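Colleague: Attaching a predicted model along with its sequence, questions to come.
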Amino acid sequence: MQRISEEQRRIRIGRRHLLASEARAQSPVAVADALVALHATDAATVFLSVCARLSDPGVAAVEGCLYEDLSLVRMLSMRNTLFVVSDELAPRVEAANARAVAAKERRTLLKHLKEDGNGLDEHWLDEAERSALAFLDRSGPASGSELAAGVAALRTKITLFPGKKQEAVQGVATRVIRVLAAEGKIRRDRPRGSWTSSQFRWAPARPRPVEETARAQAELALRWLRAYGPATEADLKWWTGWGTRDVRTALAKVEAEEVRLDGGAGAWVAPGDAGPESAPDPWAALLPALDPSAMGWADRGFHLPPEHRAALFDRSGNIGPTVWWDGGIVGGWAQRGDGEPVWRLLTDVGREASTAIEAEASRLSAWVGEARVTPRFRTPLERELTA
């Protein structure tokens, strides 16, 4: 059985994740496809992840894909988390993950409506959704508050968890909008504010082809292996949010090859992908919180020293902005109030690396311009650097 070393795994990140300067992409769609999916819980992360990998980074190119030609799509999918994927891949992600997530969202909302005890049911929800979609057809993109103002049903309030300690009265607008978005009936349009804002407007979504779940899961697993392999069954299970049976079925369907990692653990690669790769020139990167290169595996020990975790993660397990050198995480960075990117190295990487990191910081400043980025999930090191 072929063994793939930790060094080889770090070499693969440089090229396959488009971080080595020689591997940088020409378009945001190429970046999304190379990484399979971009974390989008924090709106700024999408732009920062993409532009770190573009030969000519800029906000306009990413906005054009998200809001003009719609070649990038935001979807509630893996692990019930918001991601951005290419429009071409979106039907497979919908079948592999998003459809089940949407069904769960609908069940949860209907449960809350029933518990409220005021006669709100599936028929009421269907009518509310039809009214919301009709409003968007008439008005064009609208914020959540504008939708609620224009659709009387969305101004309805319900009592959540009645009779329990966490009982609360809330409006249904946000929950109805979330279900419509999860089902791919509406999409997030340009935000109210800059590219760093998550206050999106909503617009009708284009229908997508309906694909078969098992086939879609197999294709998604194969794409993920090409980007993140070698990786363990536990890594794929964590990344997708699938159960063990679905993971094993997908790996078998694509005829994944088993390999050994340093330490003897078994892992998987795409068919024919077990051979060694030559190293690219040494590279540096400043990647945002929740970047796919930091979030692609359940076990990140091959590129993240365990002693760095306390500084770089929040209490919920979200990784903050990271500094990379040649395939490994060596520190963290932040943006100060005056716009200056600052960083702290947690590993002594030498003069060549420090010079390359400074160059990446300058490249980042050039395209970010006047924008200010504060991660949604703040980590100890990021807070220290901005204090």
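Modeller: Sure thing, it's come through.
Colleague: contacts, neighbours, all on C-alpha from now
Modeller: Will do.
Colleague: doesn't residue 78 make contact with residue 38?
Modeller: No. Counting by CA atoms under 8 Å, residue 38 sits too far from residue 78 to count as a contact (10.9 Å).
Colleague: Hmm, residue 187 is touching residue 200, no?
Modeller: No. Contact between residue 187 and residue 200 fails when scored by CA under 8 Å: they sit 9.2 Å apart.
Colleague: Which one's more surrounded, these two?
Modeller: Legend: neighbour count by other CA atoms under 10 Å for residue 187 and residue 200, higher for residue 187 (25 against 19).
Colleague: can you confirm the more buried one is in a strand?
Modeller: Yes. Looking at residue 187 with DSSP: H, G, I helix; E, B strand; the rest coil, it is inside a strand.
Colleague: With neighbour numbers in mind, choose between residue 38 and residue 78.
Modeller: A direct count of neighbours by other CA under 10 Å for residue 38 and residue 78 places residue 38 higher, at 26 against 22.
Colleague: how close does the more buried one get to residue 292?
Modeller: The gap separating residue 38 from residue 292 is 6 Å, by CA to CA, to the nearest Å.
Colleague: try residue 197
Modeller: As judged by CA to CA, residue 197 and residue 292 stand 20 Å apart.
Colleague: before we move on, what about residue 11?
Modeller: Per CA to CA, residue 11 is found 16 Å from residue 292.
Colleague: Helices along the stretch 101-250 of the chain, start to end?
Modeller: 122-139, 144-150, 173-182, 213-228, 233-240, 244-253 (DSSP state H, counting those that start in this stretch).
Colleague: Please give the centre-to-centre distance between whichever strand or helix holds residue 99 and its chain.
Modeller: If you go by DSSP states H and E, residue 99 is part of helix 99-116. Centroid separation between helix 99-116 and its chain, computed with CA atoms, centre = their mean, to the nearest Å, is 23 Å.
Colleague: can you pull the buried residues of it?
Modeller: 99, 100, 101, 102, 105, 106, 109, 110, 112, 113, 115, 116 (16 or more other CA atoms under 10 Å).
Colleague: Surely the last one touches residue 167?
Modeller: When you say that, I think you mean residue 116. No. Residue 116 lies out of contact with residue 167 (CA under 8 Å); the separation is 10.7 Å.
Colleague: show me what contacts the residue lying closest to residue 310 once chain neighbours are set aside?
Modeller: Ranked by CA to CA, 6 or more residues apart in numbering and with sequence neighbours excluded, the top spatial neighbour of residue 310 is residue 380, at 7.6 Å. Taking CA atoms under 8 Å, 6 or more residues apart in numbering, we find residue 380 in contact with 310, 311, 312, 313, 314.
Colleague: also this one, for the comparison:
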Amino acid sequence: MANVRRRVSAEERRVRAAARLLRGGGEHGGGAGGAEEVVRQLVALHATDPATVYLSVAARLKDPAQAVPLLDMALYGQPATLTRMLAMRRTMFVVERSFAPQVYAAAGRAVAARLRKELLVFLRDGGGWDEAWLDEVEAEVVAALDGRPESSGAELSKLVPRLREQVVVARGKPYEATQNVASRIIRTMAAEGRIERRRPAGSWVSGQFRWANAEPLPEVPGAAARAELVRAWLAAYGPGTEADVKWWTGWTLGDTRAALKAAGAEEVELGGGVTGYVAAGDTAEVVGGSAPAPEVALLPALDPLAMGWRERGWFLPEGSERLFDRSGNIGPTVWWGGEVVGGWAQRADGAVVWRLLADRGAQVAEATGAAAAVLGSAMGSARVTPRFRTPLERELSL
């Protein structure tokens, strides 16, 4: 007799998401105690927008006001326990340093290889420079950073004059432009793990980082690393489909299927007979009574929870298209349990304002107002404008 796959409903998926990925999850009920715990809970923090990292942590801490000092200590303290790196989908993430070798081998190494290939074409076509020239410049960057605590991009360009070289891109086109080589070279070296981002030049919402030489990452076989990354993703985000895993990682279909098999992923059935996967031994039913009581959470644009799956219809309300920009990036969201019920924004005067797209009763509306006040207090004098603005966020921020 063939094995019968257990069916996981959309409601159960929302319960799982609330228990494992929202404030009530983690090792401590009622909120995490530190930034590392949040990162471990979510596998990786989406870091394309610098503010997302801090606000994602704040939403899950026992004390949201501690997000900035706790995360700064984890990222820039001695020793640092978290690090930024380009990885899945050629996107910037914050991961635990202890897990960075696996993430790099599973996704970052391929990203770095593509960036180096593109950089060599950029230098050849724009300035006539070859790989030998690039090797010399990179060696000068490493030497300039050696013994220095950290340097900004501008400081590096003074220390390594060839970083100030310029090239013309799209020559003869209406959008022809001149670019310095510095940003492309520094970005590629960072993607390869040779240098790393340190403290920002400004506040915690700044995207201008200082740089330092990085400790080499231990070598990890790619196949083993992909299996380990899938195990971590399934434990946090499962169930998910093959398409979800392929999208989140940025892998080929072949690598995705091989990793799911190596990870021992178990099949379940999602709505419409779609095959989903959970971590080995995670097929038991999760019901509402076994999860923390639902809470309101205000999550930032590009939060890992909202960006955890390719298919998101099971947690989105009607009218959710206003929460996304034209490229599919999700803006700030209001969550109740494991579902999105609205969106929020910060006005120029610092006030956090919100709108519910799904009616979940007066209790949820009241809790959203209280959560907005807590978030506004935690943000203090900082003003956050998402890098990818959405229709609802724009409207609320006026």
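Modeller: Perfect, thanks for sending it. Keep in mind that what you see is a predicted model, and the values were worked out from it rather than measured.
Colleague: Touching both of residue 116 and residue 167 of structure 1, which residues are there?
Modeller: What both residue 116 of structure 1 and residue 167 touch, as defined by CA under 8 Å, 6+ apart, is the set 159, 160.
Colleague: Once you drop chain neighbours, what's closest to the spatially most central residue of structure 2?
Modeller: For structure 2, residue 46 is the residue whose C-alpha lies nearest the centre (CA atoms, centre = their mean; 1.2 Å). Take residue 46 of structure 2 and drop its neighbours on the chain: the residue closest to it by CA to CA, 6+ apart is residue 93, 4.8 Å away.
Colleague: matching residues in structure 2 for stretch 73-81 of structure 1?
Modeller: Aligning stretch 73-81 of structure 1 against structure 2 (TM-score structural alignment) gives residues 83-91.
Colleague: Run the chain-centre distance for the matching stretch.
Modeller: Here stretch 83-91 of structure 2 is found 8 Å from its chain centre; the criterion is CA atoms, centre = their mean.
Colleague: One more: stretch 58-77 of structure 2?
Modeller: Distance, stretch centre to chain centre, for stretch 58-77 of structure 2: 16 Å (CA atoms, centre = their mean).
Colleague: which other residues reach it?
Modeller: Residues external to stretch 58-77 of structure 2 that are found in contact with it (CA under 8 Å, 6+ apart): 22-24, 30-36, 38, 54-55, 57, 80-83, 198-199, 204, 297-299, 374-375, 377-379.
Colleague: try it again with 7 Å
Modeller: 22-23, 30-35, 38, 54, 57, 80-83, 198-199, 297-299, 378 (CA atoms under 7 Å, 6 or more residues apart in numbering).
Colleague: cool, stretch 103-121 of structure 2 as well?
Modeller: Taking CA under 7 Å, 6+ apart as the rule, stretch 103-121 of structure 2 contacts 86-88, 90, 130-131, 184, 188, 191-192, 220-222, 225-226, 229, 249.
Colleague: what does stretch 268-282 of structure 2 give?
Modeller: Applying CA under 7 Å, 6+ apart, the set of residues contacting stretch 268-282 of structure 2 is 5-9, 231, 234-235, 238-241, 264-267.
Colleague: Looking at the residues you listed, which are in strands?
Modeller: When DSSP state E is applied, the contacts of stretch 268-282 of structure 2 are split such that 266, 267 fall in strands.
Colleague: From the contacts of stretch 268-282 of structure 2, keep the buried residues only.
Modeller: 7-8, 231, 234-235, 238-241, 264-267.
Colleague: how about JSON lines for these, with distance to residue 312 of structure 2 added?
Modeller: Shown next, in JSON lines, are those (distance: CA to CA, whole Å):
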{"residue": "7", "distance to residue 312 of structure 2": "18"}
{"residue": "8", "distance to residue 312 of structure 2": "15"}
{"residue": "231", "distance to residue 312 of structure 2": "21"}
{"residue": "234", "distance to residue 312 of structure 2": "16"}
{"residue": "235", "distance to residue 312 of structure 2": "18"}
{"residue": "238", "distance to residue 312 of structure 2": "13"}
{"residue": "239", "distance to residue 312 of structure 2": "12"}
{"residue": "240", "distance to residue 312 of structure 2": "10"}
{"residue": "241", "distance to residue 312 of structure 2": "11"}
{"residue": "264", "distance to residue 312 of structure 2": "24"}
{"residue": "265", "distance to residue 312 of structure 2": "21"}
{"residue": "266", "distance to residue 312 of structure 2": "21"}
{"residue": "267", "distance to residue 312 of structure 2": "19"}
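Colleague: quick one: which of these is nearest to residue 256 of structure 2?
Modeller: For these, the minimum distance to residue 256 of structure 2 (CA to CA) is 10.6 Å, reached by residue 241.
Colleague: Show me what that closest one aligns to in structure 1.
Modeller: Using TM-score structural alignment, the equivalent of residue 241 of structure 2 in structure 1 is residue 232.
Colleague: who's in contact with its match?
Modeller: Contacts of residue 232 of structure 1 by CA under 7 Å, 6+ apart are 266, 267, 268.
Colleague: can you count the residues close to the first one?
Modeller: Residue 266 of structure 1 is surrounded by 16 other residues when neighbours are defined as other CA under 10 Å.
Colleague: Which residue of structure 2 sits opposite it in the alignment?
Modeller: Under TM-score structural alignment, residue 266 of structure 1 pairs with residue 275 in structure 2.
Colleague: do residue 251 of structure 1 as well
Modeller: Counting by TM-score structural alignment, residue 251 of structure 1 corresponds to residue 260 in structure 2.
Colleague: Give the burial count for its match, as a bare number.
Modeller: The burial count for residue 260 of structure 2: 23, using other CA under 10 Å.
Colleague: cool, residue 281 of structure 2 as well?
Modeller: Look at residue 281 of structure 2: counted by other CA under 10 Å, it has 10 neighbours.
Colleague: Identify the residues contacting the match of stretch 73-81 of structure 1?
Modeller: Applying CA under 7 Å, 6+ apart, the contact partners of stretch 83-91 of structure 2 are 48, 75, 92-97, 103-104, 107-108, 111, 191, 197, 248-250.
Colleague: Could you report the neighbour count for the closest residue to residue 167 of structure 1 other than its chain neighbours?
Modeller: In this structure, residue 167 of structure 1 finds its nearest non-sequential neighbour in residue 161, 4.8 Å apart by CA to CA, 6+ apart. Taking other CA under 10 Å as the criterion, the count of residues near residue 161 of structure 1 is 14.
Colleague: Please apply the same query to the one 5 residues further on.
Modeller: Applying the criterion other CA under 10 Å, we find 8 residues in the vicinity of residue 166 of structure 1.
Colleague: Can you find the partner of residue 219 of structure 2 in structure 1?
Modeller: Counting by TM-score structural alignment, residue 219 of structure 2 lines up with residue 210 in structure 1.
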